[in-house]
Structure formats: C-alpha cells, structure tokens
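Q: dropping the sequence and predicted coords here.
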Amino acid sequence: MECVGFPKPARRIAVKKIRFAPLAAAGVVLGLTVVGCATAASADPADRGRGADKPATPVTVAKKNTVTLPRVTDDAAMTAARAALTQCKADGLGFVSVSVVDRAGQLQAFVRGDTAAQHTIESSRLKAYTAAAFGADTSDLVERADKGGLRDLPDTLFLPGGVSVKQGKASIAGIGVAGAPDGMLDQKCAAAGLAAIAK
C-alpha cells in the first residue's frame, strides 16, 4: 500500500486482528485489520502538508531594525597589543599584560609579558573595557569615578592604563595595560598601542 497524503519518508503500520472478549467466548473472531501510515513529520501545524523536502522559510529581521557596530580588525588589535608591550619593554616594564577589547568588552587580542603577574591579565582587560565603554582614557575617569560612585559598576576598573579607540567620535574598542608600578606608566604603553593603529 502506498501512503498517500503523507510526506516521505512514511511507513506502513498494521494493527493485528482485534478480538472482542464477549464474542471470543462464543468462538467468534472479528476479522478486522486496520492498516495506516505513520510518519516522523513535524508536529507543528504550520508544517503539515508542506512536505519534508520543503523546509520552513526563515524569519529575518528587517535591515532597518538592526545596527552594525564597527570594531578593529584582528591584525590591528594584535598590532596595538604588541606595540604597547614593546613600549613597556623599552621602558624596562616588560612585566605587564596588554588587552585589546571591542566595545562590549570582548577580548580581541592579548599579550602577556614574560614575567607578568597573574592579576595583570584580568586588570588589563578591565581597564580596556572601562575605556571602551566610557569612550575615555581611564586616567581621565579616576576623579569622575570617585565623585559619581562609578566604582561599583561590574567589570570596570577606574585606574590609569586604559585608552579608548575611536572611529570618529564613537568609541569602538579599548586598550588596557596593567602591571607597571605606576598607572600612568601603563597609560603611556596603552597610548603607544593606540598610536600604532591610528591614522
């Protein structure tokens, strides 16, 4: 039997002869055999009748309802990180870590000096994100953070060592350096990283 009206693949299923107890006692067997079709088709009513070979049309968001956020390329991010560490090494501060993050704080590039302490890894990332989020160098945010109660914001670090990377007036990334004995030395290295990818 061919399963008509069902999307492929489908299989036949047969229900055995049905015995009714009252009739069985009288020696009567009802010779009824039920044959049907079963399929693994979607239970979604919208999919019924379409067929397994016709996938659902994807729903897309209108372009006018989306935004495209720029960010630095992977090459530029690594160039900035390397330049910042190179500056620190030239200043005798090779024990720092450098992070480059996008506007949302996601890490794009990272380099750790040979003798950089463990805590510098996260500190450099937090400085980079703080600079990116506020669109300002972290050295300029220290006083503002003290007066405005910003230090309680999660994933931020209001210490010198982070610089904002901008495209026009928009902050699109951040470079953070941590590990030097003075935050302004970290800031100098981060600035060198920015200079390496600036116009």
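A: On my side now, so go ahead.

Q: from here on, contacts and neighbour counts on C-alpha atoms
A: Fine.

Q: tell me how many other residues surround the nearest residue to residue 97 once chain neighbours are set aside.
A: Spatially, and ignoring its direct neighbours in sequence, residue 97 is nearest to residue 112 (4.3 Å; C-alpha to C-alpha, 6 or more residues apart in numbering). Using other C-alpha atoms under 10 Å, the number of residues around residue 112 comes to 22.

Q: in contact with residue 112, which residues?
A: With contacts defined as C-alpha atoms under 8 Å, 6 or more residues apart in numbering, residue 112 is in contact with 95, 96, 97, 98, 121.

Q: next structured bit after the helix or strand harbouring residue 77?
A: Counting by DSSP states H and E, the element that carries residue 77 is helix 74-90. As assigned by DSSP H and E, the chain's next helix or strand after helix 74-90 is strand 97-102.

Q: if we can go back for a sec, adding neighbour count and distance to residue 192, write the contacts of residue 112 out as CSV.
A: As requested, those are arranged in CSV below (neighbours: other C-alpha atoms under 10 Å; distance: C-alpha to C-alpha, whole Å):
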residue, neighbour count, distance to residue 192
95, 19, 16
96, 28, 14
97, 31, 14
98, 37, 12
121, 22, 19
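
Q: before we go on, here's another structure to hold up against the first:
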Amino acid sequence: MKHLKKTSRRTRVLTGAAVAAALAAGTFGAVSATAAPSAAPQTAVTADVADRNVHRTTHLTADAATRAAQAALKAAEQDGRRVTVAVVDRNGNTLVTLRGDGAGPQSYESAERKAFTAVSWNAPTSELVKRLETAPNLKDIPGTLFLGGGVPVTAQGGPVAGIGVAGAPSGDLDEKYARAGAAALGH
C-alpha cells in the first residue's frame, strides 16, 4: 500500500481559496441571473381566438353553495334528522360540506358521492337508481353512489352543481332535503 504524500500548507490554502471563489462566483451569478431585469423587453404572446374555439361555463359561487347547504341542513333539522350535506361544482369538486350535529360518520362521504353522481349525470340520484336495472355497471364508476339523496343544480340548461344529502332513514328524505337546498337558490 502506497502512502499518500501530505500536501503542503500552501497548496491546501490555495485549493481552499479557489473552491471558495468558485462557489462565490456561482452564487453571485445565480442571484444576478434571477434578480436582474432582462435587457430585452418581454412581449406577451396573445391571440384572439374565434368563439368556436372557446367554451364558456357557468359556476355556482361559494356563497350560493353555502346557502344551499345551510337550507338543506335546516330542512333536515326541522324534521329532527341528523344529516350531512355536500355541494359540489360542475366538475364534481366539493365546494362545501356541512355535517349536522349527530350525523353518522358514513354520511360525510355518502353526501359528497351523491352530489357528484347527481351533477355527473344531471339527474336526481333517485332517477339514476332506476337506470341500474338496465345498466348495472354504472355503480362501478369511481366516486359515484346510486342512492336517493342527490340532486343537480342547473343554470342556462346545464349542470352547475350537485347537492347530496345523507343520513336520513331513507333516500326519499335525503332527496327532500337536497331539493330544499336547491330551492334556496331559486329566484
């Protein structure tokens, strides 16, 4: 085994100084590159697209979703029912979920899935349950729940949200409360 020769103190100092200088230059360069404004002006690329290339959508506001959920929850509480209410947007994303006092733990996810199912097919989930007779594989679609209690909310002929209620003893009651939430959005 060969013995490595010790480097001189001068070599170690010069090597350390060179490494420190390289690191400092790199750091300064990186900071300078991100901090300095570009010499050439940036021009945004814009294009006016024809209307046929644009699809406009309508969405329920968070305030409206909250009002609908509160109205559905209030209707259930007036009947002495402990439910959870969920409102999802037109894409099935949850806008608001209100779990009423004493609502069962399963009701949270069930309400969201009923709302998602209603907006996905733009139909009440009680109607969709009937479709399972001819298309039983519908129930296999992820995120759906084919039980009564979900209603779509429409504007200008298209779905903008879904309201789902879960926790009452029947889907008919859940749907009654979901409809109360949708009614709160009426004119």
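A: That came through, no problem. From a predicted model like this one, the values you see are computed outputs, not experimental measurements.

Q: any idea what the TM-score is?
A: Overlay of the two chains. TM-score (TM-score structural alignment, normalised by the length of structure 2): 0.74; 153 aligned residues with a C-alpha RMSD of 2.2 Å.

Q: excluding sequence neighbours, find me the nearest residue to residue 139 of structure 1.
A: Once flanking residues are discounted, residue 139 of structure 1 sits nearest to residue 160: 4.1 Å by C-alpha to C-alpha, 6+ apart.

Q: aligned partner of the one you found in structure 2?
A: Taking TM-score structural alignment as the criterion, the aligned counterpart of residue 160 of structure 1 in structure 2 is residue 148.

Q: what residues are up against the residue nearest to residue 139 of structure 1?
A: With contacts defined as C-alpha under 8 Å, 6+ apart, the neighbours of residue 160 of structure 1 are 127, 137, 138, 139, 140, 142, 183, 184, 186, 187.

Q: and it, helix, strand or coil?
A: The three-state label for residue 160 of structure 1, taken from DSSP: H, G, I helix; E, B strand; the rest coil, comes out as coil.

Q: can you get me a residue count around residue 34 of structure 2?
A: Close neighbours of residue 34 of structure 2, defined as other C-alpha under 10 Å, add up to 9.

Q: kindly reformat the contacts of residue 112 of structure 1 as a markdown table containing distance to residue 84 of structure 1.
A: Listed next are those as a markdown table, based on distance: C-alpha to C-alpha, whole Å:
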| residue | distance to residue 84 of structure 1 |
| --- | --- |
| 95 | 12 |
| 96 | 10 |
| 97 | 9 |
| 98 | 7 |
| 121 | 14 |
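
Q: overlap between these and structure 2?
A: For both residues aligned by TM-score structural alignment, their matches' C-alpha atoms under 8 Å, a contact is called conserved when the aligned residues also meet in structure 2; among the contacts of residue 112 of structure 1 this holds for 96, 97, 98, 121.

Q: with distance to residue 69 of structure 1 added, can I get those residues in JSON lines?
A: Putting these into JSON lines (distance: C-alpha to C-alpha, whole Å) gives the following:
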{"residue": "96", "distance to residue 69 of structure 1": "30"}
{"residue": "97", "distance to residue 69 of structure 1": "27"}
{"residue": "98", "distance to residue 69 of structure 1": "23"}
{"residue": "121", "distance to residue 69 of structure 1": "26"}
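
Q: and which of these is nearest residue 170 of structure 1?
A: Using C-alpha to C-alpha, residue 98 is the member of these that sits closest to residue 170 of structure 1, with 22.1 Å.

Q: corresponding residue for that closest one in structure 2?
A: With TM-score structural alignment as the matching criterion, the partner of residue 98 of structure 1 in structure 2 is residue 85.
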